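>>> Below is the sequence, then the predicted model.
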Amino acid sequence: MEAYETEEQQVEAIKSWWKENGKAVVVGGVVGIGAILGWKYYQSTKIEAKETTSISYEKTLTALQNSGAEAAESTQAFITAHAKSEYAVLAALQLAKVQVDAGQLDAALEQLNWVASNSKDESLIATAQVRSARIQAEQTQFNAALATLANVKPTSWAARVAELKGDIALSQGDVATARTAYTEALQAGMNQAVQMKLDDLAE
């Protein structure tokens, strides 16, 4: 900083600096405060939107629990309105479940395919794919079911995938392939239910 001989010189220097830079300081301050307030507003709006979506999701679940597949229309409206959120994915999974219970397999399959295409969560995608494969197997679309299972990526699902492959092979009368698949399921950590299936195939 420059040295000034008198207080008057210091005052004049400050006045001169303020004249040259004061406007920029004020504008910068206003912009900075505006940015902070804008960010806080944006954050509060996001939180409020999430809370509103959460409440709407809870109401959707309640409707499904109380009315089953009859609540499909309102549930679909929620899914469409919140298509980019995981709430929509969860709602679609629940809707698919009640549709399966109601025997509406094609409709359930449509929901599960939507989940697999729109979710960002690998576990939820795998859940949808395995459930889709079960429906396809029930509809005797065995090749489609196996193709769906081939897309399941998480290794944590290996046991369930192998078990379902065994079920499909058994439905097709292929006992040898079913036995191999059940063995793989056990090795991947599946439970006693699979062991029972394997025991039933003992030669």
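That came through, no problem.
>>> alpha carbons only for contacts and neighbour counts from here, please
Noted.
>>> What is the burial count for Tyr4?
Tyr4 has 11 neighbouring residues, counting by other CA atoms under 10 Å.
>>> And the strands in the chain?
Taking DSSP state E, the chain contains no strands at all.
>>> Quick one: the helices in this structure, in order.
Taking DSSP state H, the helices of the chain run over residues 7-67, 72-81, 86-101, 105-118, 122-138, 142-149, 158-171, 175-187, 192-200.
>>> which strands and helices sit next to the second one?
With contacts defined as 3 or more CA pairs under 8 Å, 6 or more residues apart in numbering; DSSP states H and E, helix 72-81 has these neighbours: helix 7-67, helix 86-101.
>>> Show me what counts as buried in it.
Residues of helix 72-81 classed as buried by neighbour count (16 or more other CA atoms under 10 Å): Ala72, Thr75, Gln76, Phe78, Ile79.
>>> Specify which member of these is nearest to Leu198.
Closest to Leu198 out of these is Ala72 (38.8 Å), distances taken as CA to CA.
>>> Report the contact partners of that closest one.
Ala72 sits next to Leu64, Leu95 when contact means CA atoms under 8 Å, 6 or more residues apart in numbering.
>>> how far away is Gln104 from Thr127?
The spacing between Gln104 and Thr127, counted by CA to CA, to the nearest Å, is 19 Å.
>>> and here's the other structure:
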Amino acid sequence: MDVFEADAQQREEELHRWWQENWKSIVMGIVLAIAIITVVFMYRDYTKKVKYQNAVDFYAIVMNSDLSDANSVNDVKKFIGDHSSDVYSQLASLSLAKQYVAEKKYQEAADLLKASIGASRDNILDDVIRLRVARLNIELKKFDEANAVLDAITNREAFKFEVASLKGDAAYANKDNAAALKFYEEALSSAKADDDTNVVKMKRDSLKTVKGVTAVKAAEKQEGASQQPAADVKAEEAVKAEDIAAKTVAAEESAAK
């Protein structure tokens, strides 16, 4: 028993010595862990409140405003500037750009949307905005810029149908019907089940019709050109035959006399 008691007493003394040497580090670690947990929860609550307030401001300033009013437009522009690093600036830019398009201010809309790309670091939303910028550039007859914006789209597979159809629109507006037909065919071949292909099909079919009519007219023109020399030869031969007949009749009359 004395051996066991001595061993227990020795362990107790070692534990006491260890505690004396390390209690400060242990307490500081516990306090630090509690502080970190507290800060994390406080930050989560803060970000929730910020997001909630941003949403409230967005609906109050952007969604419930008359964007045809100059003062409201200035408020929206200020909101976009104050939220330049979150998704609400992009949503506000889309709303204001829609109003600009209604007023046929295509350049202002394009500039506004281009400036908003990358604000929220949301690749999908960025690509949606690029598609709208491309449409505006086509309307402005800036076809090279439209194609450059379309080439910058990151989610190529997700937006393959939209990219090809818009490139077709750019080619058609630039009077390059062959390229437009190619892009429309590419768009239809890559369309997904939920894509609305009706408009693209009508554009493709109209180009095919125009191409067919042009080909027929060209063939008719070529055929007419090839038949014209033959008609001229026949007319010349007829004139010669009439001349020979007249000379023959004159010779017969002369011999009869």
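Nice, thanks for sending it over. The structure displayed is predicted, hence computed values, not measured ones.
>>> Quantitatively, what TM-score do the chains reach?
Scored by TM-score structural alignment, normalised by the length of structure 1, the superposition of the two chains gives a TM-score of 0.84; 200 aligned residues with a CA RMSD of 2.5 Å.
>>> ok, how many other residues are close to Asp169 of structure 2?
25.
>>> do the same with Asp144 of structure 2
Neighbours of Asp144 of structure 2 (other CA under 10 Å): 13.
>>> just Asn151 of structure 1 next, same as before
That count, for Asn151 of structure 1 with other CA under 10 Å as the rule, works out to 12.
>>> The nearest residue to it once chain neighbours are set aside: what's it in contact with?
Leaving aside its sequence neighbours, Asn151 of structure 1 sits nearest to Gln129 (CA to CA, 6 or more residues apart in numbering; 7.6 Å). Contacts for Gln129 of structure 1 were tallied using CA under 8 Å, 6+ apart; they are Leu112, Asn113, Ala116, Thr148, Leu149, Asn151, Val152.
>>> Just want to check the distance between Gln129 of structure 1 and Leu186 of structure 1.
Distance from Gln129 of structure 1 to Leu186 of structure 1, by CA to CA: 21 Å.
>>> that older thread, in a markdown table: the helices and strands packed on helix 72-81 of structure 1, plus mean neighbour count and distance to Ala133 of structure 1.
Compiled in a markdown table, the helices and strands packed on helix 72-81 of structure 1 are given as follows (neighbours: other CA atoms under 10 Å; distance: least, CA to CA, whole Å):
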| stretch | mean neighbour count | distance to Ala133 of structure 1 |
| --- | --- | --- |
| helix 7-67 | 13 | 23 |
| helix 86-101 | 22 | 13 |
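>>> will you turn those into JSON lines that also has distance to Val194 of structure 1?
Formatted as JSON lines, those follow (distance: least, CA to CA, whole Å):
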{"stretch": "helix 7-67", "distance to Val194 of structure 1": "31"}
{"stretch": "helix 86-101", "distance to Val194 of structure 1": "23"}
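>>> closest one to Met190 of structure 1 among these?
Here helix 86-101 is closest among the helices and strands packed on helix 72-81 of structure 1 (CA to CA), at 23.0 Å.
>>> what's in contact with the closest one?
So helix 86-101 of structure 1 is in contact with 53-54, 57, 60-61, 64, 68-69, 72, 75-76, 78-80, 82-83, 105, 107-109, 111-112, 114-115, 118-120, 128, going by CA under 8 Å, 6+ apart.
>>> How about stretch 41-53 of structure 1?
Counting by CA under 8 Å, 6+ apart, His82, Tyr87 sit against stretch 41-53 of structure 1.
>>> centre of the chain versus it, how much separation?
19 Å (CA atoms, centre = their mean, to the nearest Å).
>>> Good, wrapping up.
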